[in-house]
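Trainee: Need a 3D model of the sequence below.
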Amino acid sequence: MNVVREWAELMEQCKIGDAPVAMTEYQGTKQLADLGFPVVEGYLATTEDEAVQYSRQIGYPVVMKIMSPQILHKSDVGGVVLGIQNDSDAKDTFGLLLRNARQYNSAAIIHGVLVQKMQPKGLELIVGVNRDPVFGHMAFVGAGGTTVELLKDFSMRLLPINEVEAGSMLQQMKIYPLLSGYRGANPLDEASVIQLLMKLNTLCSELPQIKEVDLNPVFVYEHGIAISDVRILLEKSRQNTPANRIKQRYLDKMFNPKSIAVIGASSNVKKNGGRLFHYIVKHGYKGKLYPVNPGAEEILGYPCFPSLEAIPETIDLACIIVRAEQTPEVLESCIRKGIKAAIIYSSGFAEIGWEGQLLQQKITEIADRGGISLCGPNSIGIASPILNTYTAFGMALQTDHPISGPIGFVSQSGAMGSALLSRAWEQGVGFSRWISVGNEADMAIPDFIKFLVDDPETKVITAFIEGIKDGSAFIDAAEAARQARKPLVLYKTGISEVGQRAVQSHTGALAGNDQAYQCVFAKVGAIRVENVSELIDVSRGFMMPVLPKGNRIGVVTASGGACSVIADGCSAIGLNVPQLSTGTQQVIAECIPPFGAVQNPVDVTAELLSKPDMFKRVLQAVVADPNVDALLIMLTTSADPVASVVARAIVEVRDQADKPILVGRLGADFLAPQALQYFREHQVPVFPTPDRVVKVMKYLVEFGMHQYGKEEILINLINK
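Mentor: As a prediction, this is how the structure comes out:
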């Protein structure tokens, strides 16, 4: 494409470096016009006479704007005048704009004044692109004009997009009814806005040097659109360093080692090396175990070796827990020993500053040279409860009864990850794998997600994320999880950096760091929870054997108050509580007393306590209703033995249903220990409050909509 070549030449002329270079609006408008974008007609005037000439040529009224690379927000400095009606005004305005520009910045380079046709009023949108440093180009569309940053009504998508995704972006905006025809008004030209997004999609694929394209306002009419203002930033195209995919093949030795050497093992459990070795032994590791410490003869009954080379057997996994400065030599020993997987627990690397960064770079280079898959440094370690393999020193492992299960957990915070592990075990929730990634000098979050996708022991993948280094690798891993139908549940720390970026452009104000993550998570079907405790709740929810195929929720309770609470909670987050069919209501009416409620939510009343068997018939009727996609049961204060009968009924209905069933129970645990134990034995998660069980249901529906491709329901859930 000739225009793309011209842009590349322009970048060369600008001597573009690490900092972005802004085109003037005239340059950007001309380039987009050459590409067929519907920009408003305009010409660059460098004298008063040219300003008058171009105004006549275009036809009054016109708009005039100062053109300077040093003046980005022209309106703020008196650099834009609207509604110029005649030659005299055009001449006077030209001089006024030059004076205002020089008063604002006497050193500013003035290219001239852009003269444009004054557009009739229409719906004002902002349409554009921002290149996120981690994930790449993001397209966005939203309410435009001067209030764009105030309203912040916009939708984003990770590029590339198709026309269906572009259309869904428009539908996600709160002002979408103004496009589609509000209160009987004629609909506006949606199709042209979609085509504009698609043109930006193509442009970014052919010119990766684009940093930002800010089109604001874009006037939308019943027929056609007009781009009135253009801002384009160019910068060097940055490529992420590709992950070392070859080394991923050795992750199996990290998670399923048949032999382990602990370098820095100790008999003193107050030291990290002592705790690590103690936990490996305590929790029943079945493979060969070799402590390495030149100052000891034996540790916990295991013969101790002075070095790795002194061990006569081959080693699958090296657990390195020595001082940071000793780590490079230990890794060299790993190479000589032929070890292909290592965990470095030691701190004192990139997290402490420049010297630590150099040391971390050194160990990474050694690992690369030896083809070693490396977890860490600054890692708490890895646990595989499913195999009784605990190569970690987190205090959660003080427990005598760790629990295995189907959840794989990855954390960039070792302390938070260990705390969540202990809380999950306390609730009876088991893990297949638990991973503290540390500084991610080598293997990173995406590598471990990909491992869990391929791990037959893992059904749900959960992650505590502070930031992603390689966006494309994360997207690949998340896509793999979606293809494998394994839910990816994420908690991402860190709120948007909008305050630091908004000073540059509207796009910076909208496409902040956190918004980019949110956009990517939505694109790949990852479930982003709002708080840390939801990581456990939602992971438990995904232990259900089936997913909802829609957002229509049947609700059964034994309390009128609970009916109201659940109905309000569902409505607030985009879940529909539909009317049950006449046949279903008739079945329920035959089971419950006349003062109960046969509508949805169903109130079986306190008769549940004296007639628990009827509860099962009600559940069967509701879950079989064609208007229901999932069933939510809210119990209150039932106690054993009645609670146990209810629990058995729920499990029996769950086992026969082709729809997911979630259970909430507000009563104290001590009232029904047998029922709760029955639920745990049959892998039925029970949530202690109405808001928590409703929220988990929302996430199940959201993931189900990704799997079943129901974009319209997803939009409603995301907006909520």
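Trainee: Please count neighbours and contacts with C-alpha atoms only from this point.
Mentor: Will do.
Trainee: all helices for the stretch 251-400 of the chain, in order.
Mentor: Along the stretch 251-400 of the chain, counting by DSSP state H, counting those that start in this stretch, helices occupy 251-255, 272-282, 327-337, 354-370.
Trainee: What distance do you get for residue 176 to residue 573?
Mentor: Separation of residue 176 from residue 573 (CA to CA, to the nearest Å): 19 Å.
Trainee: Kindly report the same for residue 701.
Mentor: 11 Å.
Trainee: In the stretch 351-500 of the chain, mark out all the strands, start to finish.
Mentor: 373-375, 381-384, 389-392, 404-411, 431-436, 460-465, 488-492 (DSSP state E, counting those that start in this stretch).
Trainee: hmm, who's touching the shortest one?
Mentor: Meaning strand 373-375. Residues from elsewhere that reach strand 373-375 (CA atoms under 8 Å, 6 or more residues apart in numbering): 247-248, 250-251, 254, 340-344, 367, 381, 437-438, 440-444.
Trainee: and if you look at the second one?
Mentor: Where contact means CA under 8 Å, 6+ apart, the residues beyond strand 381-384 that reach it are 255-256, 343-345, 375, 389-394, 431-437.
Trainee: Next up, the contacts around the residue of the chain positioned farthest from its centre.
Mentor: For the chain, the largest distance from the centre (CA atoms, centre = their mean) belongs to residue 88, which lies 55.8 Å off. Residues near residue 88 by CA under 8 Å, 6+ apart: none.
Trainee: Roughly how far does it sit from residue 483?
Mentor: Counting by CA to CA - residue 88 and residue 483 are separated by 66 Å.
Trainee: can you check residue 390 too?
Mentor: 30 Å.
Trainee: Neighbour count: these two, which is higher?
Mentor: residue 390 (27 against 12; other CA atoms under 10 Å).
Trainee: just to confirm, which helix or strand has the closest residue to residue 673 other than its chain neighbours in it?
Mentor: Computed as CA to CA, 6 or more residues apart in numbering, the closest residue to residue 673 that is not its neighbour in sequence is residue 640, at 7.4 Å. For residue 640, there is no helix or strand it lies in under DSSP states H and E.
Trainee: and residue 640, how many neighbours?
Mentor: Neighbour number of residue 640 under other CA under 10 Å is 16.
Trainee: could I get the strands of the stretch 351-500 of the chain as JSON lines with distance to residue 561?
Mentor: Converted to JSON lines, the strands of the stretch 351-500 of the chain look like this (distance: least, CA to CA, whole Å):
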{"stretch": "strand 373-375", "distance to residue 561": "51"}
{"stretch": "strand 381-384", "distance to residue 561": "43"}
{"stretch": "strand 389-392", "distance to residue 561": "46"}
{"stretch": "strand 404-411", "distance to residue 561": "34"}
{"stretch": "strand 431-436", "distance to residue 561": "36"}
{"stretch": "strand 460-465", "distance to residue 561": "34"}
{"stretch": "strand 488-492", "distance to residue 561": "31"}
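Trainee: I have a second one here; can you model it like the first so I can compare?
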Amino acid sequence: MTNDRRDPYRRADLAPLYDPKSIAVVGASPRAGSFGGRTVENLAGFDGAVYLVNERYDEIGGRRCYSALAALPEVPDLAVLTTPAATIEPLLDECIAAGVPAVMLYASGFAELATAEGQAAQERIARRARAAGIRLLGPNCVGLLNYTSGARITFAGTPEGRHGGGPAIGLVCQSGALGFALAQAMDRGVGFSHVVSCGNSADVDVADWVAALADDPTCTAIACAFEGVSDPLRFLEAARIAWQADKPLIVYKMAVGDEGAAAALSHTASLAGSAALWQALFDRGGAVQVHDFDALIETAWFFAKAPAPLADGVAMLSGSGGAAIMSADFAEITGVPMPQPTPEVVGRLKALIPPFVPARNPCDVTAGVINDMDTLLACADALLGDPNYGTLIYGYAYAYETATVRQPHLSRLAERHGKPIIYAWLTQLLEGPGRIEAERDPNVAVVSSMRRAFEIVRAWTERGKRRAVVATKTSSGPEGREVATEILSAAPGATLGEAEAKALLAAYGVAVPREHRAASAAAANDAAQSIGGPVVVKVDSPDIAHKSDAGGVLLDVTDAAAAFDRIVTACRAAHPEARIDGVLVQEMVPQGLEIIAGFRNVEGFGPVLTVGLGGVLTEVLSDSVSALAPVTSDEARDMLLRLRGARLLDGFRGAPPVDLDGVAAAVAAISRIAVDFPDRLAEFDVNPLICLPDRCVAVDGLGVLSARG
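Mentor: The predicted model follows:
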């Protein structure tokens, strides 16, 4: 993308492109297989006017063909340029002269070539279109499908059909081939309102389509697959627009390697690779991320149909004992609760199922219900009526013709209780009897694996809980900012030393240990005596980021003078070029759980906060969670509880629990530093933050300063 807009286009901005009433196909041709010819064929069911434009023909297939855009009886909403790259710039000039508001470009040969010439050509057409107020889709674009108007604007083969109301997915895919491949789910009963591709995104990009679909009443959920965008924060804004419209946004992000993180100086910055950055952005925007391409449509189709969850528990019903056991496994793996039924429901189940079968959740009604639909439906009704359950997973183990008889009955139960039913489609007859009926049913979703069924439920209930929470703001007081500004202004080099980093933390209310600077062995000894008891002695150097690696940290010191000499000698040997100002003599904080917290200012994302477990072992453990700053104390608490080792926070094997509220408050304070000084601090690291039962203390800190403007 070559423009520098910040706000995504909305539906009204894209109306001539998104929902054209008239279309000119420039380059229309009678030649079989031509892009122009195929486009005209695909528009056979379009509600509006279609004009053929090619100076070489007076008519094509019995339809009038115009010599130029200027010869048309009206200005079309959209001009589709189906001709090669060499013709695009003069044709764009014709569009501008004719006043065409939207243009689509199929042609390749632009920025995707990764050449200076291709990039320059794309930038020229983008600038000219932008100056003329034209909305431009492409180049290198496969097209778009509007199933509400029949405008299948593409040269590719696509599913036919129209959206006739009810749930529908609006699909955005950077790759046209992959997008149209996903759209083939229509043939098994999935509903789409729109399918759009972006190509090179010289103007209109993924973020614009997400924002436009968020405004569209025919689209009930948005599915988005993309490799990358030039401005991630524009995508975040589009996700927020979808969130505000209560339009579920399901995202599959390709190209999430962790390149670049290794160059960071701070531990937290090295932990937040590309995948973590995008996950943080999706979390902040309320988008649901899936990690498998084939999960995108199944997940989006569920969200397109599902109401808000009434409870987070799941009931499972099947005629297969194996499916029931499998469901319990995946409930535990995904963290989805499967509570037992209420006593009333247990009583109803006992009256329905054989006496040798436990009346419990998951509920195995045995193979006997193959010929006993009434019992199956009565069990489903009982479970759906239990207030502990927000949905029912039905283990569809075997596809056979009589199974389709159950479909409308189960659907009516789901509608009456206001709870969706999920078919875990376990048979390998992937589109067998019952599949298409269930896909088309607004109250039933079909998912191709038991694991995915539970993953979808977890995402659905988490989204529901988040929508129920009133957003809170986080802010820092002016006193803290003023003190921090003075500290940062006085910093002489490219890094912020430990003493200055901890002074900055203290200004934001984060507890730090008592300490003194010492430029000599004698001064170190005096400092230790003033603190009292064993102390920690550390090298005081703005040039040594990782003190322990250089022998620059000694714990439980009783002879501070000797420690001074030992540390200075070791650090000068390890870093001969470093400036060593002496040592820091610090009170010995009691042993506790060590976590790491900090942020990195990432181009395109802004400040990204990361918390993790491990102290000096943090990169070995790789247990971290990231979020876009700032975060509230509640959000920081949630980050901590999402760590794989979160059980350590509650105490483990006799260890006392930590002051989780205090830790969360400290993490939130660090995030406020990030947003208060985005142009001054490139990285900031607190490692470790020692967590104790009654407090948490930041015992080490490092700041990396941005270059001054």
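Trainee: What's the match for the residue farthest from the centre of structure 1 in structure 2?
Mentor: Alignment note (TM-score structural alignment): residue 88 of structure 1 has no counterpart in structure 2.
Trainee: The helix or strand where residue 88 of structure 1 lies: which residues count as buried?
Mentor: If you go by DSSP H and E, residue 88 of structure 1 is part of helix 87-104. For helix 87-104 of structure 1, the neighbour count (16 or more other CA atoms under 10 Å) marks 87, 90-91, 93-94, 96-98, 100-101 as buried.
Trainee: Let's have these in CSV, adding distance to residue 452 of structure 1.
Mentor: Shown next, in CSV, are the buried residues of helix 87-104 of structure 1 (distance: CA to CA, whole Å):
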residue, distance to residue 452 of structure 1
87, 71
90, 67
91, 69
93, 65
94, 64
96, 65
97, 61
98, 62
100, 61
101, 58
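Trainee: Out of these, which comes closest to residue 476 of structure 1?
Mentor: residue 101 (48.1 Å; CA to CA).
Trainee: isn't the closest one right next to residue 66, touching?
Mentor: Yes: with contact defined as CA atoms under 8 Å, residue 101 of structure 1 reaches residue 66; the gap is 7.3 Å.
Trainee: centroid residue for structure 1?
Mentor: The C-alpha lying nearest the average C-alpha coordinate of structure 1 belongs to residue 521 (CA atoms, centre = their mean; 3.2 Å).
Trainee: still on that earlier bit, okay, the helices of the stretch 251-400 of structure 1, which one's buried deepest?
Mentor: Stretch with highest mean neighbour count among these: helix 272-282 (a mean of 23; mean count of other CA atoms under 10 Å).
Trainee: Stretch 468-484 of structure 1 aligns to what range in structure 2?
Mentor: Using TM-score structural alignment, stretch 468-484 of structure 1 pairs with 229-245 in structure 2.
Trainee: Stretch 137-155 of structure 1 now?
Mentor: Per the alignment by TM-score structural alignment, stretch 137-155 of structure 1 matches no residues in structure 2.
Trainee: Over to stretch 529-537 of structure 1?
Mentor: Under the criterion TM-score structural alignment, stretch 529-537 of structure 1 matches residues 290-298.
Trainee: measure the matching stretch end to end?
Mentor: 10 Å.
Trainee: chain center to that stretch, what's the gap?
Mentor: 13 Å (CA atoms, centre = their mean, to the nearest Å).
Trainee: Just the residues contacting it, thanks.
Mentor: 182, 185, 223-224, 250-253, 445-447, 452.
Trainee: now, which of the residues you listed sits nearest residue 231 of structure 2?
Mentor: Distance to residue 231 of structure 2 across these (CA to CA) is lowest for residue 253, with 14.5 Å.
Trainee: That closest one: how many residues sit nearby?
Mentor: Residue 253 of structure 2 has 20 neighbours, counted by other CA under 10 Å.
Trainee: Verify the stated contact: it with residue 226.
Mentor: Yes: judged on CA under 8 Å, residue 253 of structure 2 makes contact with residue 226 at a distance of 5.4 Å.
Trainee: Need the overlap of contacts for the two.
Mentor: Contacts common to residue 253 of structure 2 and residue 226, judged by CA under 8 Å, 6+ apart, are absent.
Trainee: just to revisit the earlier point, now list the buried members of the contacts of strand 381-384 of structure 1.
Mentor: Buried members of the contacts of strand 381-384 of structure 1, counted by 16+ other CA under 10 Å: 255-256, 343-345, 375, 389-394, 431-437.
Trainee: what residues are up against the residue nearest to residue 673 of structure 1?
Mentor: Residue 640 of structure 1 neighbours (CA under 8 Å, 6+ apart): 671-675.
Trainee: now residue 432 of structure 2
Mentor: 399-400.
Trainee: Strands of the stretch 551-700 of structure 1, start to end?
Mentor: Using DSSP E, counting those that start in this stretch, strands in the stretch 551-700 of structure 1 cover 553-557, 602-603, 630-635, 661-665, 686-687.
Trainee: okay, these, which one's buried deepest?
Mentor: Mean neighbours per residue, mean count of other CA under 10 Å, is largest over the strands of the stretch 551-700 of structure 1 for strand 553-557, with a mean of 28.
Trainee: Where in structure 2 does that strand align, residue-wise?
Mentor: Taking TM-score structural alignment, strand 553-557 of structure 1 hits residues 314-318 over in structure 2.
Trainee: Which position in structure 1 pairs with residue 83 of structure 2?
Mentor: Aligned partner of residue 83 of structure 2 by TM-score structural alignment: residue 322.
Trainee: Excluding sequence neighbours, find me the nearest residue to that match.
Mentor: Residue 322 of structure 1 sits nearest to residue 264 (CA to CA, 6+ apart), 5.2 Å away.
Trainee: Please identify the nearest residue in space to the aligned partner of residue 501 of structure 1 in structure 2, excluding sequence neighbours.
Mentor: Counting by TM-score structural alignment, residue 501 of structure 1 lines up with residue 262 in structure 2. Of all residues not flanking residue 262 of structure 2 in the chain, residue 270 sits nearest, at 5.5 Å (CA to CA, 6+ apart).
Trainee: Sweet, I'm off.
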